[in-house]
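*Asks:* generate a structure from the sequence data that follows.
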Amino acid sequence: MSFLTVKTVVILLGFSALNWILEILKWQNLVSYFKTITFYEAAQQSLGSLTASIFTPNRIGEYGAKMLYFPKQNAKIIVLLNFISNTTQLIVTSLFGIIGLLNITTVFHSEIYLSLFIAFAIIMLLISLKNIELFGFSIQRLLLKIKQIPQTILKKNGIYSVVRYLVFSHQFYFLLFIFDCNLEYSTALFYIFSMYLLASIIPTIHFMDVAIKGSVALFLFSKLGIENWKIVTITSVMWLFNLVIPVSIGSYFVLRFKPVKA
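*Replies:* Okay, here's the model as predicted:
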């Protein structure tokens, strides 16, 4: 099988490396709001916090893990910056996902509209909970604080988020191509965009994200006649390259971690 070639593995590693380089650059850029850190320090914090949060719902543990790398007086700003990072990526996922969903409504009808309704309901719920506090911040206060961040930092964060999304989306497309799924480029991307949006609105423990994405992918791509074993294999490979390998690297940083003195 062509998938097993060294060239294919190298390309997959290249996609994953670029994916996480962009995530690290996002964090380095955001932290520059109050402190200059090196790329290596940003990598330690990004991958270490990923490892520490894999068994928490929707990576909520990442907030607490990143705070440990900074003095206590910086705790609230770290929560704010991590919120911006994650929320921007979610917004990008939602925008591309809506584009995808709107382009596959000829195949899915009630399911698509139900998914859009659920996404809308979640947004309304968040708005209604704007005064609920998280690590000393309410959503309303977080939004007010975001306005204080320089626009250059926020724009770079948005660009990194978009490029990162396109990287792992095309990594999935590359795997569809490798497994001879015979899909048109635009069709494949619309389904990939839809998959990531639908998977993102389902709460899950991050380490088990493969089960959610795998189930959603099976639901969507089965309509295109793609064999189930191919989709399961592709989502498993994505999980291996984009989570298991980074977590393994992050484990090294976690073992060497020394708490910052206040």
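
*Asks:* drop to CA atoms for contacts and neighbour counts, all remaining ones
*Replies:* Will do.

*Asks:* how far away from the center of its chain is the helix or strand hosting G64?
*Replies:* Using DSSP states H and E, G64 falls within helix 61-67. Relative to the centre of its chain, helix 61-67 is centred 16 Å away, using Cα atoms, centre = their mean, to the nearest Å.

*Asks:* ok, then the element right after it?
*Replies:* Next along from helix 61-67, by DSSP H and E: helix 75-102.

*Asks:* OK, contacts around I98?
*Replies:* Residues counted as contacts of I98 (Cα atoms under 8 Å, 6 or more residues apart in numbering) are F193, S194, L197.

*Asks:* which strands or helices does the helix holding G64 pack on?
*Replies:* On a contact count with 3 or more Cα pairs under 8 Å, 6 or more residues apart in numbering; DSSP states H and E, helix 61-67 meets helix 39-53, helix 75-102.

*Asks:* secondary structure and neighbour count added to the contacts of I98, as TSV?
*Replies:* Shown next, in TSV, are those (DSSP: H, G, I helix; E, B strand; the rest coil; neighbours: other Cα atoms under 10 Å):
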residue	secondary structure	neighbour count
F193	helix	22
S194	helix	29
L197	helix	27
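
*Asks:* rebuild these as JSON lines, extending it with distance to W27.
*Replies:* JSON lines is the format used below for the contacts of I98 (distance: Cα to Cα, whole Å):
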{"residue": "F193", "distance to W27": "24"}
{"residue": "S194", "distance to W27": "26"}
{"residue": "L197", "distance to W27": "23"}
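
*Asks:* please provide the structure for the following sequence as well, for comparison with the first:
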Amino acid sequence: MKINKNIKIFFNYFLGPLLFLWLCWSIYNQVRNQDDLAASWLQIKDSFGSSKIVYFIVVVLLMLANWLAEAYKWRLAIKDVQKISIIRSFKAVLSGVSFSVSTPNSIGDYVGRVLYIDEGKRIKAATITVINNLSQLLVSLVMGLTALYFLKDAIIDSHMVSPIWFETVFYGTGLGTALLLFFYFRVSWMVQWIDRIPASRKFSWSIEALEHFNATILVRLLSLSVIRFFIFIIQYYLLFELFEVDISFWQTWMGVSVLFLILAIIPTIAIFTDLSVRGTVSLTILGLFSNNQLGISLTSVGIWLINMILPALIGSVMVLGIKKIFKSKNENA
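*Replies:* Here you go, the predicted structure:
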């Protein structure tokens, strides 16, 4: 246990901040070396004083729509374990965001959500949340691979990676995605298969809720994940317009899809490395379409602040409310 604790301290307090500083320095150098940096900054300041500020307001409203869609999706996924209202589900999702921003690869999301589930059902709810999140991951992988196919020549011609490395990543990720899709649509069958193993009976109760996942529910989860994905794309496109990044909607879809694919593959340690990785990858991929690296960086930071930090702050307040409820229950006992 002490070794695990030391490893956690190393990642959280040494390696994480070190990676953050290194990636931030890399982003700073790329922005600083941009041609006509002063002109780009002037254009961006003018945008905030023009009618384009409406784009920013719409992006914030889309953030609410995005998390409401996720709340509806999670509510649909856990209905056989516990029926909850859309408001309670929305609070659970925001609570999950508040936990996820400071944990590796958003692991804390599961903890934050199950706080809103009754005791005795939380492990089952966490197991279902894995499938719920898998639906979003699958959409990111499929969209990313499709975009990667269209951008193959541009990526290789820019010497971003070698042709052999590109083929390895493309087909390797494609194989992994195919396996995940098989697992996703055969989840009830796999639960029944695991249940036949004698050694698994000690924990089989925790995954028995997955048997209720039929094709209809799984497709609905994927459909809602697609809606959420395109909300992200629209948000990026609107902020590109606000920050004077000359890029089409088609190019936005391709660039952001590859960005999400890379973010899905690359592990992030915590909140700051997530931001710096997003910024570095955004400049690399979206730099294929625009030289306005300042605008791309500001878009990346803007998306991070609006979609992650703002919901996390709201979720943190809601978590305080949960603690008060638990405290009052204990006092009454």
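
*Asks:* nearest to P259 of the first structure, out of the helices and strands packed on helix 61-67 of the first structure?
*Replies:* Closest approach to P259 of the first structure among these (Cα to Cα): helix 39-53, 11.7 Å.

*Asks:* which residue range of the second structure does the closest one align onto?
*Replies:* Taken onto the second structure by TM-score structural alignment, helix 39-53 of the first structure occupies residues 86-100 there.

*Asks:* can you find the partner of T233 of the first structure in the second structure?
*Replies:* Per TM-score structural alignment, T233 of the first structure is aligned with L298.

*Asks:* helix or strand for its match, which one?
*Replies:* Counting by DSSP H and E, L298 of the second structure is part of helix 293-304.

*Asks:* report all helices and strands that that helix contacts.
*Replies:* Packed on helix 293-304 of the second structure, when contacts are counted by 3+ Cα pairs under 8 Å, 6+ apart, are helix 16-32, helix 37-48, helix 215-242, helix 271-286.

*Asks:* go with 7 Å
*Replies:* helix 215-242, helix 271-286 (3 or more Cα pairs under 7 Å, 6 or more residues apart in numbering; DSSP states H and E).

*Asks:* what distance do you get for W25 of the second structure to V31 of the second structure?
*Replies:* 10 Å (Cα to Cα, to the nearest Å).

*Asks:* please read the previous query as pertaining to F48 of the second structure.
*Replies:* Here the criterion is Cα to Cα. By it, F48 of the second structure lies 20 Å from V31 of the second structure.

*Asks:* burial of the nearest residue to S46 of the first structure once chain neighbours are set aside, as a residue count?
*Replies:* Leaving aside its sequence neighbours, S46 of the first structure sits nearest to I24 (Cα to Cα, 6 or more residues apart in numbering; 6.1 Å). Neighbourhood size, I24 of the first structure [other Cα atoms under 10 Å]: 22.

*Asks:* corresponding residue for I24 of the first structure in the second structure?
*Replies:* Matched by TM-score structural alignment, I24 of the first structure corresponds to A71 in the second structure.

*Asks:* that match contacts F90, doesn't it?
*Replies:* Yes: counting by Cα atoms under 7 Å, F90 is a contact partner of A71 of the second structure at 4.8 Å.

*Asks:* which of F48 and V31 of the second structure has more residues huddled nearby?
*Replies:* Neighbour count, other Cα under 10 Å: between F48 of the second structure and V31, V31 has more, with 19 against 15.

*Asks:* tell me the counterpart of that one in the first structure.
*Replies:* So V31 of the second structure corresponds to nothing, using TM-score structural alignment.

*Asks:* gap between the two ends of stretch 221-240 of the first structure?
*Replies:* 20 Å.

*Asks:* C181 of the first structure matches what in the second structure?
*Replies:* By TM-score structural alignment, C181 of the first structure lines up with V245.

*Asks:* roughly how far does the aligned residue in the first structure for V256 of the second structure sit from G14 of the first structure?
*Replies:* Aligned counterpart of V256 of the second structure in the first structure: I192 (TM-score structural alignment). Going from I192 of the first structure to G14 of the first structure by Cα to Cα gives 20 Å.
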